[in-house]
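In: Kindly generate the corresponding structure for this input.
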Amino acid sequence: MADHSLQKLAQVIVHYSLKLKPDDTFIIRAPEIAAPLIREVYREAIRAGAYVNTEIELDGLREIFFKESNEKQLTHVSEYDKLGNEYFNAALIIWAPSNSRALSRINPQRIARHREATSPLLNRTMAREAEGTYRWCGTLFPTQALAQDFGMSLSEYEAFLYEACLLNDENPITSWQKVYEKQQHVADFLMQHDEIHIVAPDTDLTYRTAGRQWINCAGINIPDGEVFSGPIEDSVTGRVRFTYPAQYEDNEVEDVSLTFQDGKVIESAANRGLDFLNAMLDTDSGSRYVGEVAFGLNYHIKEFTKHRLLDEKIGGTMHMALGASIPMTGGVNRSGLHWDLVCDLREGQVYADGQLCYEHGNFII
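Out: Below is the predicted model of the structure:
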């Protein structure tokens, strides 16, 4: 990624997404391959007056952990992680895999047990975000693995990512502010309604959001472009077929179908990866419930990329997260799992309290 684009991305992250200010305690978590972006963000954050820490992960450590750890190590929650969870008030996560399938041969039960054990960290992070004492941003640094997953060269992937992040615009921050204004119209509309009914090929699903907040995401992550909420936990009913392969912890599950009754997954199916899907569904008592519902509104992202940060934003899609609610929505489901699964709605319709409000991949409001 060219230095100028990295500088622009760092400026968007520091000054728009995280709004860093003097005396903020800020941590950058990233693999070493993302060093060029780490440096630019670090420089910009120092200039903003923040106290900056870095947590750089070496390639292959997670694979070693899941293969070699004993049961006590697998379920251990360190004091270091607990302290960091309370100390920092801002964080950047940079995803930059050198191998996007490194954990695909790991026993999914081990991943599920680790997720369950560390669920207090996830839920506390989300609670602090709702309290306003913590903010975070996730972004991508282009790698050969990401480009290969998308079926293109690294230079082509970089160009695609620039566009999705609005970095080609003269002032990306102004552009993201305009996106926010446009998406707020959608969030305001959904806030006025309760029952959402989604109809698409092999999908007929309803849920309710009365009393919950619809959140406008136009720069929380970069790239961004969605509105999301937390459904009333026992209201999700019906069947949904997720058009795109579901990606989680370096595993891919194809052609996922879920049936819900009183909010809970009572039936699951997949053409490939069903054992992994079921292991994640059985992570804990909250992992068969939906913690998040959302609509993707970034029409610069048109194709499935195999990375959830991008795929959940695809214009003309909806996604649902199994597991933990995001407390700022008013959702109360707790889990160590938060897994976004994406469904194409470009051949579907959405009804809000019986009113057609969405078709051909766009809101008509």
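
In: Please make it C-alpha for all contacts and neighbour counts, starting now.
Out: Will do.

In: Can you classify residue 259 as helix, strand or coil?
Out: Residue 259 falls in the strand class when you classify it by DSSP: H, G, I helix; E, B strand; the rest coil.

In: Could you look up the SS state of the closest residue to it other than its chain neighbours?
Out: Closest residue to residue 259 apart from its sequence neighbours, by CA to CA, 6 or more residues apart in numbering: residue 239 at 4.4 Å. Under three-state DSSP, the three-state class of residue 239 is strand.

In: isn't residue 239 right up against residue 199?
Out: No: taking contacts as CA atoms under 8 Å, residue 239 lies outside contact range of residue 199: 9.7 Å.

In: Please give the structure of this sequence too, so both can be compared:
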Amino acid sequence: MVSEKCLRQYAELAVRLGVNVQKGQLLVIKAQVDSAPFVRMCVEEGYRAGAGEVIVQWLDDQITKLDYQYAETPVLQRVPDWLTAREQEFVDRGYCILHIDSSIPGIMKDVDQKKVQQVVTARRKALEKFQNYTMANLGQWSIVAIPNPEWALKVFPQEQPDTAVEKLWDAILASVRIQDQQDPIPLWEKHNRQLSERNDWLNRQRFAALHFKNQKGTDLIVELAEGHLWEGGCEKSQSGVVFNPNMPTEENFTMPKRTGVRGKVQATKPLSYQGKLIQNFWIEFEEGKAVRWHAEEEEDALASLIQFDEGSAYLGEVALIDVDTPISQSGILFYNTLFDENASCHLALGRAYPMNMEGSQSMSEEEMKAKGCNFSMVHVDFMFGSDDMQITGVHADGSEVVFFRDGQFCIE
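Out: This is a model prediction of the structure:
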């Protein structure tokens, strides 16, 4: 049984180091209804940290599935005025947002993918202008996760439900550096410093491209955007507040050049997308665009992601992660991107993060595009790292540096 002390530490970590709510600031929490006990702890921690107001928005995967099964597509596509007005009010008030993920892998497996695509596209178009609030770090945001029985049994299928949930709790808490006898905040501060030092090294290199290669089928050139910046660990909002967007996190990531990706990438972990689990897939790129792909399971879901909009066939992120991270060493497949991406090098189809381009705050969208930034309504990570991955950094003059070998950084 997970102790109340550990749960309190987790809630405090999410609020004070994750979103780092400021005195008088509005804190919005989005969470599944089944996570109510932990959400209440986060609400209390928010107020104790100085939040002026805490608003909880409840979600329910089971009800969402029922909506798709029974409601007509035009009904689900509609975004009422009150919803956009609410989002605008949050932005105007300079809010921070904490996502507490407790989704069920594969829950939408039997739902019509075309219907899901139509609804998601309509809703994202209606709310697109608010996406930049987090993508450009206008305010603080963070994502943490807690178990549910369905997810836990997917991860530990041989266990009884209660045991599976307990084991998943143990794995999650270990991944965010929570132990009974130790304060996790100093551990996170040390971890952030280590990621920052690696960012500094990568930024000094000014690589023009990265060449990924392993024995599983990946042979991929990823050119990097002009003025790219490596980030990872804690970040700063545009008002200067330090926060941790993903907990856990182990990555150093930057912006690919939109038209500069070529070759084949073989995924090494399943991808959960819109409630469907895409398994054993590969993608081939030419001039930055995904032109061929195949998946052994849920290929239609992969196709709908790649074809979501004009930018979803291009990359918006490339992230580097050692295979000896705590999540990777656990040997657990979480079936959840928040965790699985931190066990493996990964790429993201879709929108790039503006913070990964130097001077982006003063650029127009067209100016950013000219330097190689990709735009889309989606941003979906998929994993392709392996224990035999080699990464070669290529400088503008053609000189090369192997800085990642056998799945690990080999920086001297």
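
In: And the TM-score between them?
Out: Remark: TM-score between the superposed chains equals 0.93 [TM-score structural alignment, normalised by the length of the first structure]; 362 aligned residues with a CA RMSD of 1.9 Å.

In: quick one: which of residue 239 and residue 199 of the first structure has more around it?
Out: Using other CA atoms under 10 Å, the more surrounded residue of residue 239 of the first structure and residue 199 is residue 239, with 21 against 18.

In: counterpart of residue 145 of the second structure in the first structure?
Out: When the first structure is aligned by TM-score structural alignment, residue 145 of the second structure is paired with residue 140.

In: any idea what the residue nearest to residue 259 of the first structure aligns with in the second structure?
Out: Match for residue 239 of the first structure (TM-score structural alignment): residue 264.

In: In contact with its match: list those residues for me.
Out: For residue 264 of the second structure, the contacting residues are 217, 218, 219, 220, 282, 283, 284, 285, by CA atoms under 8 Å, 6 or more residues apart in numbering.

In: how much does the helix or strand where residue 39 of the second structure lies stray from the first structure?
Out: Element membership for residue 39 of the second structure, per DSSP states H and E: helix 36-48. Its aligned residues in the first structure lie a mean 0.8 Å from helix 36-48 of the second structure after superposition (mean CA distance after the TM-score superposition for the first structure).

In: Look through the first structure and tell me its longest helix.
Out: helix 172-191 (DSSP state H).

In: The helix or strand that comes right after that one against the second structure, how far on average?
Out: Per DSSP H and E, the first helix or strand lying C-terminal to helix 172-191 of the first structure is strand 195-200. Its aligned residues in the second structure lie a mean 0.8 Å from strand 195-200 of the first structure after superposition (mean CA distance after the TM-score superposition for the first structure).

In: Which part of the second structure matches strand 195-200 of the first structure?
Out: Across the second structure, the stretch matching strand 195-200 of the first structure (TM-score structural alignment) is residues 209-214.

In: now that stretch: how far from the chain's centre is it?
Out: Relative to its chain's centre, stretch 209-214 of the second structure lies at 22 Å (CA atoms, centre = their mean, to the nearest Å).

In: ok, now which ones touch the nearest residue to residue 270 of the second structure once chain neighbours are set aside?
Out: Spatially, and ignoring its direct neighbours in sequence, residue 270 of the second structure is nearest to residue 279 (4.7 Å; CA to CA, 6+ apart). Neighbouring residues of residue 279 of the second structure by CA under 8 Å, 6+ apart: 269, 270, 271, 295, 296, 297, 298.

In: List only buried entries from those.
Out: Neighbour counting by 16 or more other CA atoms under 10 Å classes 269, 270, 271, 295, 298 among these as buried.

In: about what we covered before: so what touches the longest helix of the first structure?
Out: So helix 172-191 of the first structure is contacted by 8, 12, 16, 165-166, 169, 210, 212-219, 225-227, 297, 352, 363, 365 (CA under 8 Å, 6+ apart).

In: Show me those residues that map onto strands.
Out: Taking DSSP state E, the ones among those that sit in strands are 215, 216, 217, 226, 227, 352, 363.

In: Measure how buried the aligned residue in the second structure for the fourth one is and give me the count.
Out: Pointing back at residue 226 of the first structure there. Taking TM-score structural alignment, the alignment pairs residue 226 of the first structure with residue 251 from the second structure. When counting by other CA under 10 Å, one arrives at 26 neighbours for residue 251 of the second structure.

In: Please report how far the closest residue to residue 251 of the second structure other than its chain neighbours lies from residue 385 of the second structure.
Out: Nearest residue to residue 251 of the second structure, sequence neighbours excluded (CA to CA, 6+ apart): residue 321, at 5.2 Å. From residue 321 of the second structure across to residue 385 of the second structure, the span is 8 Å (CA to CA, to the nearest Å).

In: what about the two, which has more around it?
Out: residue 385 (31 against 24).

In: Map residue 128 of the first structure onto the second structure.
Out: Aligned counterpart of residue 128 of the first structure in the second structure: residue 133 (TM-score structural alignment).

In: Which positions within the helix or strand harbouring its match qualify as buried?
Out: Secondary structure from DSSP H and E places residue 133 of the second structure in helix 128-135. For helix 128-135 of the second structure, a neighbour-count test (16+ other CA under 10 Å) marks 133, 134, 135 as buried.

In: give me every residue that touches the one residue sitting closest to the centre of the second structure.
Out: With distances taken as CA atoms, centre = their mean, the residue of the second structure nearest its centroid is residue 338 (5.6 Å). Contacts for residue 338 of the second structure were tallied using CA under 8 Å, 6+ apart; they are 143, 246, 247, 248.
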